[in-house]
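Asker: Next comes the sequence, and after it the predicted model I'd like to discuss.
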Amino acid sequence: MSIQMFLVGGAVRDALLGLPVQDRDWVVVGETPKSLIDKGFVPVGKDFPVFLDPVTHEEVALARTERKTGSGYHGFQFHTDPGVTLEEDLIRRDLTINAMARGADGVLVDPHGGQRDLAARVLRHVSPAFAEDPVRILRLARFAARFGDFSVAPETMDLMREMVAAGEADALVAERVWQEIARGLMEAHPARMIEILRDCGALARIAPELDRLFGVPQPEAHHPEIDTGVHLLLVLQECARVQAPLPVRYAALCHDLGKGVTPRDEWPRHLRHETRSEKLAIALSQRWRVSSECKELAELVAREHTHVHQSLDFSPEAQLRLIERCDALRRPERFAQLLLACECDARGRAGLQDREYPQRAKLLAALQRVQAVDQAAISAAALAEGKKGPAIGQAIQAARLAALREAR
């Protein structure tokens, strides 16, 4: 006996947009867990009944309704039975563009105008139930980062502001915040995510360090865009343009956090903002529980980006100190990511997107020259001369400096 199975959500949306379909989600109507198991489906869901199709091995969920029973996004009770209709399942979804389905006959089921909103490039909530799950604020912002030319429906923005005012954003847990932020940072328009979160007030709740950057001036000679928050958005877009990896994008997000706490009487200069930025980056990373790779690069970029910008005038001694502070000999890949983040920072400025950034190539070349120094041979020679401990280290240091001097 055949079952009523519908393709739902993002797969339908992306197909209508002419985009590649990455994952396919299915909903089954008129079944029970037992009836699906009897047909060979394998249960895998923890929170609600999800099964693997015995033929395609794709995930299939029973049509369900949900009722909010507590705060945050954990406080939901799901209900499934053979009487739950496809329309009842779709109305619990977040956005109209994600609340469409297509049956085996190819007919589009679109009870909430998702196809219309796709054509109009609008992100709109399906129902008032949107307000029951604060993660949907993050998801909408992430979709804005993916679909950069989509606007947010005014009534949806109003609803998100009401959710923030009611404290719903305060119930978000760190892991889910980071999951959505990380995905949004990797989209084509990450700046849009930050703009949406700021517009609805959520940014001030989940990352006040970022929210504080907007409205803070910088010296116009170095920053034609002046506003530190605007600069942040430009840097994020430059990261996307060069397809930077996630650690670089997260480091870009954190690199200037210290400017948000510069005393007003010191504006537009931000002396020693690097130290403040590093401390705030550490705090944000701990609060969001970001990956160690992202956390460590963010701290490094916050602390060293100004030195990298100034490095064209560095002496060999200063070059070597920078390389050593960054632990570049042990972690050359991270050093390369630091330099890419700094290049995005330098180009993330109004009218300067195409500027040259020779610092990156020069420091990479300097690292290669230092790496080429044969430590083992120098150590062996020093030992043969009766040298020990610090003296051997000094000999290696001298050889590295000599290699850098030869290139000048």
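Answerer: Great, that's in hand. Worth saying up front: this structure is predicted, and the values here are computed from it rather than measured.
Asker: Please count neighbours and contacts with C-alpha atoms only from this point.
Answerer: OK.
Asker: Tell me which residues touch residue 295, please.
Answerer: Residues near residue 295 by C-alpha atoms under 8 Å, 6 or more residues apart in numbering: 247, 251, 281-282, 285.
Asker: what about 10 Å?
Answerer: For residue 295, the contact set (C-alpha atoms under 10 Å, 6 or more residues apart in numbering) comprises 247, 250-251, 254, 281-286, 288-289.
Asker: And it, which helix or strand is it part of?
Answerer: In this assignment (DSSP states H and E), residue 295 forms part of helix 292-309.
Asker: That helix: how far from the chain's middle?
Answerer: On the basis of C-alpha atoms, centre = their mean, to the nearest Å, helix 292-309 sits 16 Å off its chain's mean C-alpha point.
Asker: thought residue 296 was touching residue 286?
Answerer: No: with contacts counted by C-alpha atoms under 10 Å, residue 296 stays clear of residue 286, the gap being 11.1 Å.
Asker: Compare these two and say which is more crowded by neighbours.
Answerer: For residue 296 versus residue 286, neighbours defined as other C-alpha atoms under 10 Å are more numerous around residue 296 (17 against 14).
Asker: ranges for the helices of the stretch 301-408 of the chain?
Answerer: Under the criterion DSSP state H, counting those that start in this stretch, the stretch 301-408 of the chain contains helices at 316-325, 332-347, 358-371, 375-384, 389-406.
Asker: buried sites along the second one?
Answerer: Read it as helix 332-347. 332, 334-347 (16 or more other C-alpha atoms under 10 Å).
Asker: What of stretch 52-67?
Answerer: Those would be 52-53, 59-65, for stretch 52-67 by 16+ other C-alpha under 10 Å.
Asker: again, but for stretch 297-306
Answerer: Buried residues in stretch 297-306, defined by neighbour count with 16+ other C-alpha under 10 Å: 297-306.
Asker: got a winner among the contacts of residue 295 for most neighbours?
Answerer: residue 281 (30 neighbours).
Asker: and the comparison structure, right after this:
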Amino acid sequence: MEIYLVGGAVRDALLKVDFHERDYVVVGATAEELLAQGFIPVGKDFPVFLHPETQEEYALARTERKTGQGYTGFACYAQPDVTLEQDLERRDLTINAIAQSSSGELIDPWGGIRDLELKVLRHVSPAFAEDPLRVLRAARFAARFHYLGFFIAEETYALMRQLVAAGEIKALVAERVWQETEKALQTQTPSEYFLVLHRCGALGQLLQCNLPTEVNFPALEQLAATSNNSMLRYAAWVADLATMLASNEQALNCTSEQLRIPNAYADMARLLLHTLTTFAQPQLTTKAVLAFYQSTDAWRRPERFLQLEALCQALTSTLSLTNPLFTLERVNKVFAPVNELREMSVQAYIKQGLKGPAIGQALQQARSEVLLARWQQPFI
């Protein structure tokens, strides 16, 4: 039995970037031998185990054979006669197909170290074109290492386009697409993920919408420079799509329905688009501003409203190019009074003997008067 450190830990150590997980491949062993040593099986489809003490992943060396459509259509062979080189050959990119022995020796049969030096993302073998998930993974690594100057090899792009043309992308389940997309949103340059997917034709298929030939994501790029919150980054990306598709509803539907995103992400994107629509009005009356507070649940969900405020403030310089009334001055003017208005209590009106709808009407009137006094005019 021989054990090798593989994948991201080896790659990132060579790149001198931080990593937090270590994965190992075990050559010359059986599942029974690992179980006898206390390893805990966790893989449903593949022979993957957790170390009994470190909880790190150990996988038996394996080969895979394409048996059907999609990323699950593979037959796995994991026996002691599978070599390290064979296991590394089934991996997606050469930079992910480097192993390290317990003595520190690097095993690199597919040229991963050279590609690290060249800063190129290149497929290991033609088998890359058998798994549509690798299109998303290549795009995610392009986003992750874009700041270091990495790019996708043209021959790898060709295989990605081949997968798209064959309709394999449509076999990916929405939950799996979202997993890769969320990881990409957490990279330094998330816009590169979507640009790569668009260049190979995958983005339109994944979202099931017609995108223009040339796309760009200025709001996402602006927010990525100031915030690492993936939920807010997602909302900025949807705002970019809404501009390209000229439809807020279509942008929301094609992302939330096709990607199966978390409700909190969908809510923030909806709130941002609603805010942009509200600010497109030439005049915002106090009545319209109070209605905006109500529609965004500003009274009951202050933390989410603060996130929306921060998101809007970060994006005004970008989104004002297509929505000229969405200025930082206007955003600050609308969002600033909320804390003061939220503190106004219904108790005072109850003590006055008001009941039911009359309480809400009185509170609304009082809030309107505060806004008028603050602004010295009925609209902004």
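Answerer: Great, that's in hand. As the structure is a prediction and not an experimental result, all values here were calculated from the model.
Asker: closest one to residue 207 of the first structure among the helices of the stretch 301-408 of the first structure?
Answerer: helix 332-347 (20.2 Å; C-alpha to C-alpha).
Asker: Following superposition onto the second structure, what is the mean distance for the closest one?
Answerer: Superposed on the second structure, helix 332-347 of the first structure shows a mean distance of 2.9 Å to its aligned residues (mean C-alpha distance after the TM-score superposition for the first structure).
Asker: quick one: that helix to helix 358-371, angle?
Answerer: Interaxial angle, helix 332-347 of the first structure versus helix 358-371 (axes from the mean of the first three to the mean of the last three C-alpha atoms, to 10 degrees): 160 degrees.
Asker: relative orientation of helix 332-347 of the first structure and helix 316-325 in degrees?
Answerer: Going by the same axes, to 10 degrees, helix 332-347 of the first structure is angled at 110 degrees with respect to helix 316-325.
Asker: Return the distance of helix 332-347 of the first structure from the chain's centre.
Answerer: Per C-alpha atoms, centre = their mean, the centroid offset for helix 332-347 of the first structure relative to its chain is 17 Å.
Asker: Does anything pack onto that helix? Which helices or strands?
Answerer: Helices and strands touching helix 332-347 of the first structure, by 3 or more C-alpha pairs under 10 Å, 6 or more residues apart in numbering; DSSP states H and E, are helix 228-241, helix 246-254, helix 292-309, helix 358-371.
Asker: Return the residues in contact with the residue sitting nearest the centre point of the second structure.
Answerer: The residue lying closest to the centre of the second structure (C-alpha atoms, centre = their mean) is residue 182, at 2.4 Å. Applying C-alpha under 10 Å, 6+ apart to residue 182 of the second structure gives the contacts 140, 190, 230-231, 233-234, 261.
Asker: aligned partner of it in the first structure?
Answerer: Alignment note (TM-score structural alignment): residue 182 of the second structure maps to residue 182 of the first structure.
Asker: Using CSV, lay out the helices and strands packed on helix 332-347 of the first structure together with distance to residue 82 of the first structure.
Answerer: Below are those laid out as CSV (distance: least, C-alpha to C-alpha, whole Å):
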stretch, distance to residue 82 of the first structure
helix 228-241, 45
helix 246-254, 43
helix 292-309, 45
helix 358-371, 61
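Asker: Could you say which one of those helices comes nearest to residue 110 of the first structure?
Answerer: In terms of C-alpha to C-alpha, the element of these nearest to residue 110 of the first structure is helix 228-241, at 33.0 Å.
Asker: Helix 332-347 and that closest one, what's the angle between them?
Answerer: Here helix 228-241 of the first structure runs at an angle of 130 degrees relative to helix 332-347 (the same axes, to 10 degrees).
Asker: what about helix 228-241 of the first structure, distance to the chain center?
Answerer: Put simply, helix 228-241 of the first structure sits 13 Å off its chain's centre (C-alpha atoms, centre = their mean).
Asker: Could you do stretch 366-381 of the first structure as well?
Answerer: Remark: stretch 366-381 of the first structure is offset 38 Å from the chain centroid, using C-alpha atoms, centre = their mean.
Asker: Equivalent analysis for stretch 87-105 of the first structure, please.
Answerer: 27 Å.
Asker: and if you look at stretch 70-84 of the second structure?
Answerer: Distance of stretch 70-84 of the second structure from the chain centroid (C-alpha atoms, centre = their mean) equals 29 Å.
Asker: Can you measure across it, start residue to end residue?
Answerer: Criterion C-alpha to C-alpha, to the nearest Å; first-to-last residue distance in stretch 70-84 of the second structure is 25 Å.
Asker: what range in the first structure does it sit on?
Answerer: Aligned by TM-score structural alignment, stretch 70-84 of the second structure falls on residues 72-86 of the first structure.
Asker: hmm, back to that, average distance between the helix holding residue 295 of the first structure and the second structure?
Answerer: By mean C-alpha distance after the TM-score superposition for the first structure, the fitted helix 292-309 of the first structure averages 2.1 Å away from its aligned residues in the second structure.
Asker: all strands of the second structure, in order?
Answerer: 2-6, 23-27, 40-41, 48-50, 57-60, 63-66, 74-77, 99-100, 106-107, 120-121, 151-152 (DSSP state E).
Asker: Would you convert these into TSV that also reports distance to residue 350 of the second structure?
Answerer: Converted to TSV, the strands of the second structure look like this (distance: least, C-alpha to C-alpha, whole Å):
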stretch	distance to residue 350 of the second structure
strand 2-6	68
strand 23-27	63
strand 40-41	62
strand 48-50	61
strand 57-60	62
strand 63-66	71
strand 74-77	68
strand 99-100	72
strand 106-107	76
strand 120-121	67
strand 151-152	65
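Asker: Spatially nearest residue to the corresponding residue of the first structure for residue 57 of the second structure (excluding sequence neighbours)?
Answerer: In the first structure, the residue paired with residue 57 of the second structure according to TM-score structural alignment is residue 59. Once flanking residues are discounted, residue 59 of the first structure sits nearest to residue 52: 4.7 Å by C-alpha to C-alpha, 6 or more residues apart in numbering.
Asker: any idea how far the one you found is from residue 33 of the first structure?
Answerer: 12 Å.
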